[in-house]
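1. sequence first, then the predicted structure, then my questions.
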Amino acid sequence: MAPWVKTGGLADVSAALPKALVRLGHRVTVILPRYAPIPFPPGEFAGSVHVPVDGVARSAGFYRRTTEAGVEVVFVEHPPFFDRPVIYGDYEDNRLRFAFLSRAALEYSRSRGERPSVFHAHDWQTGLVPVYLKAFYGDDPTLHRLPSVFTIHNVAYRGQFPLDTLGRLGLPWNLGTSQGLEYHGTVSYLKGGTLFAEMLNTVSPTYALEIQRPEHGLGFEEVVRSRGADLVGILNGVDYDEWDPRHDRHIARPYSAKDLSGKRECRADLLRAFGLPEAPGLPVVGVTSRLVWQKGFDIVAAAWWDFLHRPLRMVVLGTGDHSVQEGLRHLQRRDPTRFSVRFAYDEALAHKVMAGSDIFLMPSRSEPCGLTQMYALRYGTVPLVRSTGGLVDTVDPWDAGTGRGTGFRFDNADGTGLVWALDKALRAYRDRAAWAKLMRNGMARDFSWERSAREYVALYRRAIGRT
């Protein structure tokens, strides 16, 4: 949960969604481990319980604090499981670590003696929450028949462990069948959350459809289809307190849809940050991403010749696969006056990329939702994306004839499709009036968390109605 610990988009979601729910008048508690990067103590001591895992009653300490936005945050303290150099990591005992977290979250609620309206669990790491509610708390005075909602952020990560995991967690063996948690000879925590929660969602309407088909379901599509009637897609929102060029503290000069003049200064500042000279008339293509196969940047690296021979400049910020990084580094070596790469993650520099670029490149093979294309829209940086997942739901193709649309999309995950869309964007860029219209179209889109939060409230009410 940002700002305490972050490895991906879930940290932003778990910070922004609760804040938006509080604004709508709801009381929200977020429970997460006290990972090593989080200073101790992270809040006031709020008690402890013993959590049975693997035949051992392990102590879970709870530390509570309330954010400025009014969100209660509870940190679960258990150093043997969570005081490690890597937050997730491929640890042998991950099945115990996150089973402990799921059970500790429920025990915290039980120890307070206050019945929540609903439990909302995210991804395989908390996929056992709905399972535990039904297996262990059916007669509990606080938690009996408590509804749960389970969010699948990425179906590729399933939390698969040996079948003996059930016994080590004290779960009944009848859950080790195809109607339970068994998945291709393993126990899958993702399957547990998918089958046992009252309602499910994923993070965009298109991805909710995609994961019910083999290409994106990746073998899990039958499990998802079995709950298709209970699955909805809700776009993640954007925290405009953090991402808005009108008041972004990281950028050279604020600007807005009414006055775009500040973007020129932001472009110059970005070029200086990446060591590139000014080149009036050449658009800047920006990238902030993990540079991996799923994100499609091997396609960009393979198309280096096409990029080299297009009238553009390009800045890349991110880390990822060695082969992809080498391909992008090759592009920089061929023309260091137009191409610059920075293999790191820098939050302040990411804001500069968003504000100073003209085109934002996102050629993902799979993108459950995506946040950066929505950031780009607010900054008047035109997205060029592949048609998948949340990119379909957030980027409308530009139509020069009608003046409608917010960006450019391509279908085929290959260099031909990418370069076709790039050329289309470069042609549009030459018409300055049309480009300004395109920018303002994107800046007018509303992807606020309040809109998404209202959809989650409706989902919670559906879950409550199931119990």
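-> That came through fine. Numbering: from 1, shown residues only.
2. okay, CA-based contacts and neighbour counts for the rest of this
-> Noted.
3. name the SS class of Tyr207, please.
-> Following DSSP: H, G, I helix; E, B strand; the rest coil, we place Tyr207 in the helix state.
4. tell me which residues touch it, please.
-> Residues in contact with Tyr207 (CA atoms under 8 Å, 6 or more residues apart in numbering) are 233, 367-369, 388-390.
5. tell me which residues of the longest helix that the chain contains come out buried.
-> The residue-count maximum for a helix in the chain (DSSP state H) belongs to helix 94-112. By neighbour count with 16 or more other CA atoms under 10 Å, helix 94-112 contains the buried residues 94-110.
6. can you show me the helices along the stretch 1-150 of the chain?
-> 9-23, 79-82, 94-112, 128-136 (DSSP state H, counting those that start in this stretch).
7. below is an additional structure, to be compared with the one above:
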Amino acid sequence: MKILFIASEVAPFSKTGGLGDVAGALPAALAALGHDVKVVTPRYADVKDPRLTPTGHSVRLRFPFGEQGGPILAVRQAERHEVLFLENERFFGRPGIYGDAFGEFGDNHQRYAYLSMGALQAAQRLQFIPDIVHLNDWQTGLAAVALRRGFQHTPLSRARCVMTIHNLAYQGQFGKDIMGELGLPWDLFTAHDGVEFYDTVNFLKAGLTFADAITTVSPTYAREIQTPELGCNLDGLLRRHQGRLVGIVNGIDAHEWDPATDTLLPARYSPGDMSGKAVCKRELLRRMGLPDDEAPVLGIVSRLAWQKGVDLLMDVLPTALQADLRFVAVGSGEGHYEEGLRALRARFPKQVGVHIGFDRGLSHLVEAGADFFVMPSRYEPCGLNQMYSLRYGTVPIVRATGGLVDTVEGGLDGNGILFEAFHPAALLAAIRRGLALYADPPRLEAFRRRGMERDFSWAVSARRYETLFFTLRKE
């Protein structure tokens, strides 16, 4: 198949979260299966890859707010995998992806309308007529509308459209005055299944309404977003379209995240020889300024945000630390959570280590050196760290939500520890179950091995997307 993949961020060129990882890895995995994949994304100011090559083609779009255009550049990642960059100084030649220190950019509706429609025009310019157009999150939602309206009499109209929700909480809502600004016909606003959402324009709703299939990043999250609790006011629409909604768990980069080959670790290890994990634990404790002893180590690497349940963890830790254990944290985010972690370290200087900020090497070291990895998320569409933890023989302690419950197996013969209620008593009980497991080395070893033997590679997830795409082509 020919697959056009559109995303607002693509690792390693641009990234703010999991979307960038998916947009970097899934197209590569699909190309490895023999499909021709072109990824279209903005060329942000920070994208300065020396492999960037002009294609000799450009995009030119007419909007009521003015004509916009720019060249199409390319980086070939593999024989069948190419990333195309839309260059536009006005929209993308600034620091930041979605915003800066002052907040979201005020012209994001224009910027991502340009991406959505420009990506389809770029495919035309390069004579790449896709079988599948794969859209990702609200930034690309208008491409589904354009495919069925503006491009309906072109060869692109035969493409089937898939919209993937990476996090339903982010929807791209704007005032209805942008209808005229972007040249969108008003019947799209007044139609029952259109772009209107509580008297605003909702880019994600547009994508969900006009796509042929909807995916999200885990089966459990696909069910959760059809409920009022996690549906973010789109649950009714998703229930109406549940017949074309499917959850597919994200994969992980099995080359970067492999304890047997990870050059960021002081020692490598595998299920057959776990001795290197103890070396990683000693180095982690040294880096965090904590005593090197036999106490169990709990770790997190996280965006410090409300969604991640950081407040629940900080409520529980003062009690949990009365036991003989260590806690290490790497992350950044909301200021009050950062200050809370610093205060916890000051209160328990011989038990708590904190690094505020991103550190790739330290993130790998936490995954390898910790005994347990804690993810008490309020909701978690997929999650990656629990899969990294399992691969590194670090037992995850996670809340039973979204992708966490789809990848971590609880119970006596599981590979991790699950808790249900978002409540301090439930998390504290889960940590205590972890300490009991640590006190039983043969059982702990079995948990570690079962986790390390799971296959979370992108090859598995890509096969599921491939099956969906083939099904759509036959309809």
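-> Looks like it arrived, so ask away. Nothing here was measured: the structure is a model prediction, and the numbers come from that model.
8. tell me how the two chains score on TM-score.
-> The TM-score (TM-score structural alignment, normalised by the length of the first structure) is 0.96; 460 aligned residues with a CA RMSD of 1.3 Å.
9. Asp137 of the second structure matches what in the first structure?
-> Under the alignment by TM-score structural alignment, Asp137 of the second structure pairs with Asp123 in the first structure.
10. contacts for stretch 343-361 of the second structure next, please.
-> In contact with stretch 343-361 of the second structure (CA under 8 Å, 6+ apart) are residues 264-265, 288-291, 318, 321, 325-332, 338, 341-342.
11. ok, 6 Å please
-> Contacting residues not belonging to stretch 343-361 of the second structure are listed as 264, 288, 290, 326-332 [CA atoms under 6 Å, 6 or more residues apart in numbering].
12. what about it, start to end distance?
-> 24 Å (CA to CA, to the nearest Å).
13. ok, now stretch 166-173 of the second structure?
-> For stretch 166-173 of the second structure, the separation between the terminal residues is 16 Å (CA to CA).
14. same thing with stretch 388-405 of the second structure?
-> End-to-end distance of stretch 388-405 of the second structure (CA to CA): 15 Å.
15. next one: Leu317 of the first structure from Phe343 of the first structure, what distance?
-> Distance from Leu317 of the first structure to Phe343 of the first structure, by CA to CA: 6 Å.
16. comparing the two, which shows the higher neighbour count?
-> Neighbour totals were compared for Leu317 of the first structure and Phe343, and Leu317 leads with 21 against 15 (other CA atoms under 10 Å).
17. ok so, going back, the longest helix of the first structure aligns to what range in the second structure?
-> Mapping helix 94-112 of the first structure onto the second structure (TM-score structural alignment) gives residues 108-126.
18. can you check stretch 159-174 of the first structure too?
-> Per TM-score structural alignment, the counterpart of stretch 159-174 of the first structure in the second structure is residues 172-187.
19. and Leu365 of the second structure, what's its match in the first structure?
-> Here Leu365 of the second structure is matched to Lys352 in the first structure, going by TM-score structural alignment.
20. that match against Ile251, yeah?
-> Yes: using CA atoms under 6 Å, Lys352 of the first structure makes contact with Ile251 at a distance of 5.5 Å.
21. for these two, indicate the residue with more neighbours.
-> For Lys352 of the first structure versus Ile251, neighbours defined as other CA under 10 Å are more numerous around Ile251 (26 against 23).
22. wait, is that one part of a helix?
-> No: with three-state DSSP as the criterion, Ile251 of the first structure is coil rather than part of a helix.
23. look up how far Asp244 of the first structure lies from it.
-> 10 Å.
24. before we move on, back to that, including distance to Ala458 of the first structure, could the helices of the stretch 1-150 of the first structure go into CSV?
-> What follows is the helices of the stretch 1-150 of the first structure, written out as CSV (distance: least, CA to CA, whole Å):
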stretch, distance to Ala458 of the first structure
helix 9-23, 12
helix 79-82, 34
helix 94-112, 23
helix 128-136, 19
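25. quick one: buried residues of the match of stretch 159-174 of the first structure?
-> For stretch 172-187 of the second structure, burial by neighbour count (16+ other CA under 10 Å) applies to 172-174, 176, 179, 182, 184.
26. now Val301 of the second structure, what's its secondary structure?
-> strand.
27. got a list of what it touches?
-> Here Val301 of the second structure is in contact with 329-331 (CA under 6 Å, 6+ apart).
28. aligned counterpart of Gly17 of the second structure in the first structure, please.
-> Using TM-score structural alignment, Gly17 of the second structure pairs with Gly8 in the first structure.
29. Ala400 of the second structure too?
-> So, by TM-score structural alignment, Ala400 of the second structure is matched to Ser387.
30. what about that match, neighbour count?
-> Ser387 of the first structure has 23 nearby residues by other CA under 10 Å.
31. and what of the one 10 residues further on?
-> The burial metric for Pro397 of the first structure, expressed as a neighbour count using other CA under 10 Å, is 18.
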